[in-house]
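Colleague: Give the three-dimensional model of this entry:
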Amino acid sequence: MGRFVSENPLVLLIGACEVGFWVLLGAGLVARYVLRARRLSTVLLVLVPVLDVVLVTASLVDVANGSPPGLTHGLAAVYLGFTVAFGHSMVRWADGRFAHRFAGGPPPPRPPRYGAAKVAYEWKEWGKMLLAWAISLGVIAVTALVAGTGIPAPPDWFTDPMWSWGARLAPVVGIWFVGWPLWTTLAPPRAPVGSR
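Modeller: Below you'll find the predicted structure:
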């Protein structure tokens, strides 16, 4: 493991960005709700997406300097895709809980469990997954273009170290689609009789 990390320093940067995301988010929320330093909180929370810019820049600089695009560049693209697609809702989720716990805010809303609201919720969440996949593929494509390797045909995605990340996410997108938005649309859960 140590050798893999030493040969792929981008892995360390991905780990640092993940830790940095939670540190900046936590520090921003503590500054807002515990210290009551709203300006500091805003600065800390604005720095969260800067981590994504640092990561994608480092990945592109790495391949521009001659490193062959590989597994870690694909992982960096996937990380970016997921933080862009899901990051805002994660920040909102954490913010609601902090506001409730430390600032007397209302209890955070729960996801809908029944009917049309549940169906809409599942489609929205799956849309985030689809967006994460699209962003990941877009960043992988840009990385391939910067590296000068071009974009392989989809069957070759499975054998290419970087493009295989896009191939790995395809079944996740499909399973999520069938198991949640499609299933919920075809058989929307109904509230039990007598429940409010």
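Colleague: contacts, neighbours, all on C-alpha from now
Modeller: Will do.
Colleague: residues in contact with Gly28?
Modeller: 40-45 (Cα atoms under 8 Å, 6 or more residues apart in numbering).
Colleague: Helices along this protein, start to end?
Modeller: 2-7, 9-33, 38-64, 71-102, 115-147, 164-177, 183-186 (DSSP state H).
Colleague: could the ones you listed be laid out in TSV, adding distance to Pro108?
Modeller: Shown next, in TSV, are the helices of the chain (distance: least, Cα to Cα, whole Å):
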stretch	distance to Pro108
helix 2-7	39
helix 9-33	15
helix 38-64	20
helix 71-102	5
helix 115-147	16
helix 164-177	25
helix 183-186	23
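Colleague: quick one more, to check against the first:
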Amino acid sequence: MNWIIWLIIACEIGFWVFILLGLSFRYLLKKEKLGFIFLALTPVVDLILLIAATFDLYSGTPATKAHALAAIYIGISVGFGKSMIRWADEHFQYYITKTGPKPVKLYGLQFAKQNLKSWGRHLLSYLIGASLIGIIYYFINDYERTKALIQVLAIWSLVLIIDLLISLSYFVFPRQPGKPTI
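Modeller: Here you go, the predicted model:
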């Protein structure tokens, strides 16, 4: 398996470890500043991945699907990072420290609006990831060495459209209590 895949896995684990450490220091140990420092370190994980993937490509390695996944990971981390931390914070307070309110489940129009907002984050993630792929493509300037990136971007484009259609469907078929969603 390509070492970039292992690095992506390590970065994802690192992202959640920093979040858990940050929330644990903030709420369990009452060290708010130290908790904030750990939460603020989550973007460092993305920076490590970006530097490693750039170095790998710069050294002459042909771009692979793993490099495209690195760009996608960075895009998603930037697009969804803040909301993922907010989600983790909310659930940590309720389920671990028993100090926060129970996380609210949304239904009907509220759920549809939240889903469309999430699609907006997906679009932002896509724009960031696609830009990174475009930059790589531009600098390598060799279709044969970068075709895996373009193939992955085409699939992600389709996923983005499907996600939009699903998000819009909740305005037509609102989520009801007790019924599963797509």
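Colleague: Quick check: TM-score for this pair?
Modeller: The TM-score (TM-score structural alignment, normalised by the length of structure 2) is 0.86; 176 aligned residues with a Cα RMSD of 2.3 Å.
Colleague: of the contacts of Gly28 of structure 1, buried ones?
Modeller: Neighbour-count burial (16 or more other Cα atoms under 10 Å) is assigned, among the contacts of Gly28 of structure 1, to 40-41, 44-45.
Colleague: Identify the farthest-apart pair in these.
Modeller: Leu40 and Leu45 (8.6 Å; Cα to Cα).
Colleague: Now the spatially most central residue of structure 2: closest residue in space, sequence neighbours ignored.
Modeller: With distances taken as Cα atoms, centre = their mean, the residue of structure 2 nearest its centroid is Ile76 (2.9 Å). The spatial neighbour of Ile76 of structure 2 that comes closest, neighbours along the chain excluded (Cα to Cα, 6 or more residues apart in numbering), is Ser125 at 4.7 Å.
Colleague: Which residue of structure 1 sits opposite the one you found in the alignment?
Modeller: Counting by TM-score structural alignment, Ser125 of structure 2 lines up with Ala132 in structure 1.
Colleague: Between the helices of structure 1, which one is closest to Pro109 of structure 1.
Modeller: Proximity to Pro109 of structure 1 (Cα to Cα) singles out helix 71-102 among those, at 8.4 Å.
Colleague: by contact count, what packs against that closest one?
Modeller: With contacts defined as 3 or more Cα pairs under 8 Å, 6 or more residues apart in numbering; DSSP states H and E, the packing partners of helix 71-102 of structure 1 are helix 9-33, helix 38-64, helix 115-147, helix 164-177.
Colleague: how about those in TSV, adding distance to Gly104 of structure 1?
Modeller: Shown next, in TSV, are these (distance: least, Cα to Cα, whole Å):
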stretch	distance to Gly104 of structure 1
helix 9-33	10
helix 38-64	16
helix 115-147	27
helix 164-177	36
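Colleague: Report the contact partners of Thr146 of structure 2.
Modeller: Shown in contact with Thr146 of structure 2 (Cα under 8 Å, 6+ apart): 62-64, 136-137, 140.
Colleague: Tell me which two of those sit farthest apart.
Modeller: Longest distance between any two of the contacts of Thr146 of structure 2 is 12.6 Å, between Thr64 and Ile140; criterion Cα to Cα.
Colleague: which one of the two has more residues nearby?
Modeller: A direct count of neighbours by other Cα atoms under 10 Å for Thr64 of structure 2 and Ile140 places Thr64 higher, at 20 against 17.
Colleague: sorry, back to before: can I get the contacts of Thr146 of structure 2 in JSON lines including distance to Ile48 of structure 2?
Modeller: Converted to JSON lines, these look like this (distance: Cα to Cα, whole Å):
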{"residue": "Pro62", "distance to Ile48 of structure 2": "20"}
{"residue": "Ala63", "distance to Ile48 of structure 2": "18"}
{"residue": "Thr64", "distance to Ile48 of structure 2": "18"}
{"residue": "Ile136", "distance to Ile48 of structure 2": "17"}
{"residue": "Tyr137", "distance to Ile48 of structure 2": "20"}
{"residue": "Ile140", "distance to Ile48 of structure 2": "21"}
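Colleague: Between those residues, which sits nearest Trp6 of structure 2?
Modeller: Nearest to Trp6 of structure 2 among the contacts of Thr146 of structure 2: Thr64, at 13.7 Å, using Cα to Cα.
Colleague: That closest one maps to what in structure 1?
Modeller: With the correspondence set by TM-score structural alignment, Thr64 of structure 2 lines up against Gly70 in structure 1.
Colleague: What residues does the nearest residue to that match once chain neighbours are set aside make contact with?
Modeller: With sequence-adjacent residues excluded and distances taken as Cα to Cα, 6+ apart, Gly70 of structure 1 is closest to Met162, at 4.5 Å. Met162 of structure 1 makes contacts with 69-75, 140, as judged by Cα under 8 Å, 6+ apart.
Colleague: top of the residues you listed by neighbour count?
Modeller: Ranked by the number of neighbours (other Cα under 10 Å), the contacts of Met162 of structure 1 place His73 first, at 31 neighbours.
Colleague: Nice, that's everything, thank you.
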